[in-house]
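K.L.:
what shape does this take:
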Amino acid sequence: MALGLLLAAFAGAMVALQTIFNNRTDVHMGSWATTTWVLGMGFLASLVCSLIFEGGRTFNLQHMQPWYWFSGLIGVGVVICLVLGVKILGPTFSVSITLTAQLGFALLFDSMGWLGLEKVPMNWKQLAGVAVIIGGIYVFKFGGKKKQEEVQQPSSALKKSLQQ
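P.N.:
Here you go, the predicted structure:
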């Protein structure tokens, strides 16, 4: 279990890092070119690693449902949506929303047993956990806004004294 937790935490760090790198690439190339470059580099790296570690199993597709072959197309959606989301929302807010949606949909897929997953009953604690995360994102994004606006806008008394 410890290894699973470590790998999941490492994956989260890599998602955040990749999001920042993708954003910097997008500034120079554009969103679709960034997606092409990112997924092309990922394809080459994955192919080399797969051939090294799995050899001939790399191309063994006989016992897999055909629609699973297209998961790379989902990757295109992931990268382009994150690149554009970061452009609009910034990296922290965009990744927060992405990870919350990922958790929520994973919970839905698990609880419904969709896509060949073993059905896991949903309970109120899981829903409360997702709600707490959403609340935390709200507080993170909007919690300090009033104080920031007050700092940026001088008080009316200060405005009057500056005008005199």
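
K.L.:
only C-alpha atoms from now on, for both contacts and neighbour counts.
P.N.:
Fine.

K.L.:
next, residue 62: secondary structure please.
P.N.:
Secondary structure state of residue 62, per DSSP: H, G, I helix; E, B strand; the rest coil, is coil.

K.L.:
how deep is it tucked in, by neighbour count?
P.N.:
Applying other Cα atoms under 10 Å, we find 7 residues neighbouring residue 62.

K.L.:
how about this one, so we can line them up?
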Amino acid sequence: MIIGIVLAITAGALVSLQTIFNSKVNEKTGSWSTTTLVLGMGFIASLLMGLLLEGTGMFRLRHMEAWYWISGAIGVGVVICLVQSIKRLGPTYGISIVLTSQLGCALLFDSLGWLGLEKVEFSLTKLLGVMVIVAGILVFKLTKLESAETDQSQEKGLPQE
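P.N.:
Below you'll find the predicted structure:
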């Protein structure tokens, strides 16, 4: 279990780091160039690591549903949406919303047993957990707005409340 937690924390850090890098590339090239570069580099890195660690055995594909193959195309949507959300919202706010959406969808898919997942019992405590995260994002955003208003008041020499 500890290894799973460490891997999940590492994945979260890497997603945040990649998202920031992607947004910086997007500033210089554009969304579609960024997506092509990101997914192309990911393909090359994955191919090389797969060959190094698994050899040609990585090409022996086990039986799977045909519609699972669209995962790569979904990756295009992920990169485009992440890059654009970071551009419009900033890294912390954008990633917070992305992760909350990811958690909410995971809860829905688990609870309904969709997409071949083992059905996990839905509970109000699980929903409450997601709602606490949403509340945290709102607190973060509202604090940021309040801070910006205070900064503007100070620049104009207006009295503080």
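
K.L.:
overlay the chains and give the TM-score.
P.N.:
Once superposed, chain against chain, the TM-score is 0.92 (TM-score structural alignment, normalised by the length of structure 2); 159 aligned residues with a Cα RMSD of 1.9 Å.

K.L.:
beyond the host helix or strand of residue 8 of structure 1, next helix or strand please.
P.N.:
Element membership of residue 8 of structure 1, judged by DSSP states H and E, is helix 2-29. Scanning forward in sequence from helix 2-29 of structure 1 by DSSP H and E, the next helix or strand is helix 31-54.

K.L.:
in terms of secondary structure, what does that next one contact?
P.N.:
When contacts are defined as 3 or more Cα pairs under 8 Å, 6 or more residues apart in numbering; DSSP states H and E, helix 31-54 of structure 1 packs onto helix 2-29, helix 71-89.

K.L.:
that one: which residues count as buried?
P.N.:
Residues of helix 31-54 of structure 1 classed as buried: 31, 34, 35, 38, 39 (neighbour count, 16 or more other Cα atoms under 10 Å).

K.L.:
okay, now residue 116 of structure 1: neighbour count?
P.N.:
By the criterion of other Cα under 10 Å, residue 116 of structure 1 has 9 neighbours.

K.L.:
follow-up on the earlier one: could you identify which of the helices and strands packed on helix 31-54 of structure 1 is most buried?
P.N.:
Compared across the helices and strands packed on helix 31-54 of structure 1, helix 71-89 shows the largest average neighbour count, a mean of 16 (mean count of other Cα atoms under 10 Å).

K.L.:
mean per-residue distance, the very next helix or strand once past it to structure 2?
P.N.:
Counting by DSSP H and E, the element after helix 71-89 of structure 1 in chain order, helix or strand, is helix 91-112. Here helix 91-112 of structure 1, set against structure 2 after superposition, deviates by a mean of 0.5 Å using mean Cα distance after the TM-score superposition for structure 1.
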